[in-house]
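In: sequence-free structure coming up:
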């Protein structure tokens, strides 16, 4: 829907309000530019609202719970049988952490006089972007445009996401209740953190890595310590696996990300992409 097709001129238009986008917007504003920041969600992006921060908050809570249940404490005369956790309350606390940090980001954006627009943008040409939001459509003409649109969880052709039995890492953090068992596919740090989180809370976790070790590029000596920690949590880690189907559900797939560039109409701006959506850029200086 186009309402009046009003055009607003801005110095810098930033598409995407994650850690890359909002920091770039703030710096541009500090340098004296008129900046508009566009995102379909609140400032902070995936990292703050759905990914890194929620996961770190839950890891912190699970660590406190797990450390208070260690058998070693009994030998010291410390009885901890009554220690338990409430997953729904843990989720509420996690969200309070996210809300507090998100409010700080909103204040930073507003304090630097950045115009924030809720909506989805795409290129009309090399100097204009159309943004479709809850208040209709608006055209922006820019001197400079910064693309910080982030990425989505990479899909597995054999296990398409359904939000219930096959989950992205973000969806796993929103489970209404903990499953008895959980399979995690991936060899990145997110897979390890998810395995640790759920293992600490008593879920029987199986970690499947397609690579030769549980963390691609990790130092072998350090990984031996990580593997010992996983075993202590009862986590079964299997490397060099090729996954075509998984019987145990739910399963979380953490196998990287794909650029969130579909729908930007990058060709209209004269930009080219690779087969998976990466934008071709100049050599870094």
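Out: Received the coordinates, thanks. Keep in mind that this is a model prediction, so the values were computed, not measured.

In: from here on, just use CA atoms for contacts and neighbour counts.
Out: Will do.

In: name the element residue 199 belongs to?
Out: Taking DSSP states H and E as the criterion, residue 199 maps to helix 189-200.

In: show me the contact partners of the strand or helix carrying residue 131.
Out: Counting by DSSP H and E, the element that carries residue 131 is strand 128-133. Applying Cα atoms under 8 Å, 6 or more residues apart in numbering, the external contacts of strand 128-133 come out as 1, 40, 117-124, 137-142.

In: okay, pairing it with this:
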């Protein structure tokens, strides 16, 4: 059983790696929306931040905001689905800021809100490439260094769409389900070596993407992006390491509620993607 530490929170079992708080982050899709808010929020929390997206002009604005908070920033214009561009971007980030010990995979797209048989095949696959190949390439480039240094943290911006069946936007839904498997795989393979992986659903934040969606056309209540930033900052500091490998949801979960759940000890398969057995 994990040993108890002051305050009732359970500490790591004997021999389990204790990963220090992150100092340097790489955030994808950081030119606007949730990614921009996370990048700036991490800088405000004391991290240096590499910002990656395709729009170099907007990235420069984000980097300027980060530097205005007294933190270092590096601009990485790149397509997350391009292996060479990703490799070069990570090398630049680590050359200028030092080792990346927090990766936030935020870059993502959505396909048309139509049933699968009406979707354009090339557009469908392009969405999967951005949403799945991108996080795969980033993790593949960053995680080996984390493991060599004794650990690090990976956060994927997932979605509730990855946990249930939906009638349309199937590429988006498939990609968000795949992220749960990517995060779970990182956890299983790397936890003992200090790797911590989290699937964070941002709820429904008001962004260019969500405001354009038919599914949210009548929505009047939105998740505050500050709730998303708070969870990522707490993860960066190591406050939710006991919940590595699980799905967390901003706007429903709070840092306090998640810490309480972690303090309960064994959570079995809670917040992990599993197939339900037949009713008995």
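Out: The structure has been received and is ready for your questions. Note that this is a predicted model, so its numbers are computed, not measured.

In: list the TM-score for the superposed pair.
Out: Here the superposed chains carry a TM-score of 0.26, computed using TM-score structural alignment, normalised by the length of the second structure; 98 aligned residues with a Cα RMSD of 4.2 Å.

In: what's downstream of the strand holding residue 131 of the first structure, the next helix or strand?
Out: strand 136-147.

In: quick one, that next one and strand 128-133 angle?
Out: 130 degrees (axes from the mean of the first three to the mean of the last three Cα atoms, to 10 degrees).

In: packing partners of strand 136-147 of the first structure?
Out: With contacts taken as 3 or more Cα pairs under 8 Å, 6 or more residues apart in numbering; DSSP states H and E, strand 136-147 of the first structure sits against strand 7-15, strand 128-133.

In: next structured bit after it?
Out: Next along from strand 136-147 of the first structure, by DSSP H and E: strand 151-153.

In: what helices or strands is the next helix or strand after that following strand leaning on?
Out: Per DSSP H and E, the first helix or strand lying C-terminal to strand 151-153 of the first structure is strand 166-167. In terms of contacts (3+ Cα pairs under 8 Å, 6+ apart), strand 166-167 of the first structure is packed against strand 251-253.

In: what is the subsequent helix or strand relative to the strand it packs on?
Out: Next along from strand 251-253 of the first structure, by DSSP H and E: strand 257-259.

In: against which helices or strands is that next one packed?
Out: Using 3+ Cα pairs under 8 Å, 6+ apart, strand 257-259 of the first structure sits against strand 151-153.

In: just list what the strand it packs on packs against, helices and strands only.
Out: By 3+ Cα pairs under 8 Å, 6+ apart, strand 151-153 of the first structure packs against strand 257-259.

In: for the helix or strand that contains residue 41 of the second structure, packing partners?
Out: According to DSSP H and E, residue 41 of the second structure maps onto helix 33-44. Contact partners of helix 33-44 of the second structure among helices and strands, from 3+ Cα pairs under 8 Å, 6+ apart: strand 24-28, strand 48-53, helix 56-68, helix 225-236.

In: would you mark the buried spots in stretch 115-127 of the first structure?
Out: Neighbour-count burial for stretch 115-127 of the first structure flags 116, 117, 118, 119, 120, 121, 122, 123, 124, 126 (criterion: 16 or more other Cα atoms under 10 Å).

In: what's around residue 231 of the second structure, how many residues?
Out: 24 (other Cα atoms under 10 Å).

In: er, residue 95 of the second structure actually
Out: 10.

In: among the buried residues of stretch 115-127 of the first structure, name the ones in strands.
Out: Using DSSP state E, the subset of these located in strands is 116, 117, 118, 120, 121, 122, 123, 124.

In: got a list of what the second one touches?
Out: The one in question is residue 117 of the first structure. Here residue 117 of the first structure is in contact with 36, 37, 38, 39, 133 (criterion: Cα under 8 Å, 6+ apart).

In: would you confirm that the third one belongs to a strand?
Out: Right, the one you point to is residue 38 of the first structure. Yes. According to DSSP: H, G, I helix; E, B strand; the rest coil, residue 38 of the first structure belongs to a strand.

In: wait, it touches residue 116, no?
Out: Yes. Residue 38 of the first structure is within contact range of residue 116, at 6.0 Å (criterion: Cα atoms under 8 Å).

In: by contact count, what packs against whichever helix in the first structure runs longest?
Out: Using DSSP state H to define each element, the first structure has its longest helix at helix 87-111. Under the contact criterion of 3+ Cα pairs under 8 Å, 6+ apart, helix 87-111 of the first structure touches helix 19-30, helix 45-49, helix 52-67.

In: any buried residues in the helix or strand hosting residue 73 of the first structure, and which?
Out: Under the criterion of DSSP H and E, residue 73 of the first structure resides in helix 71-75. For helix 71-75 of the first structure, burial by neighbour count (16+ other Cα under 10 Å) applies to no residue.

In: which one of the helices and strands packed on strand 136-147 of the first structure lies nearest to residue 98 of the first structure?
Out: strand 7-15 (21.8 Å; Cα to Cα).

In: contacts for the closest one?
Out: With Cα under 8 Å, 6+ apart, strand 7-15 of the first structure has contacts from 21, 24-25, 28, 33-39, 121, 138-149.
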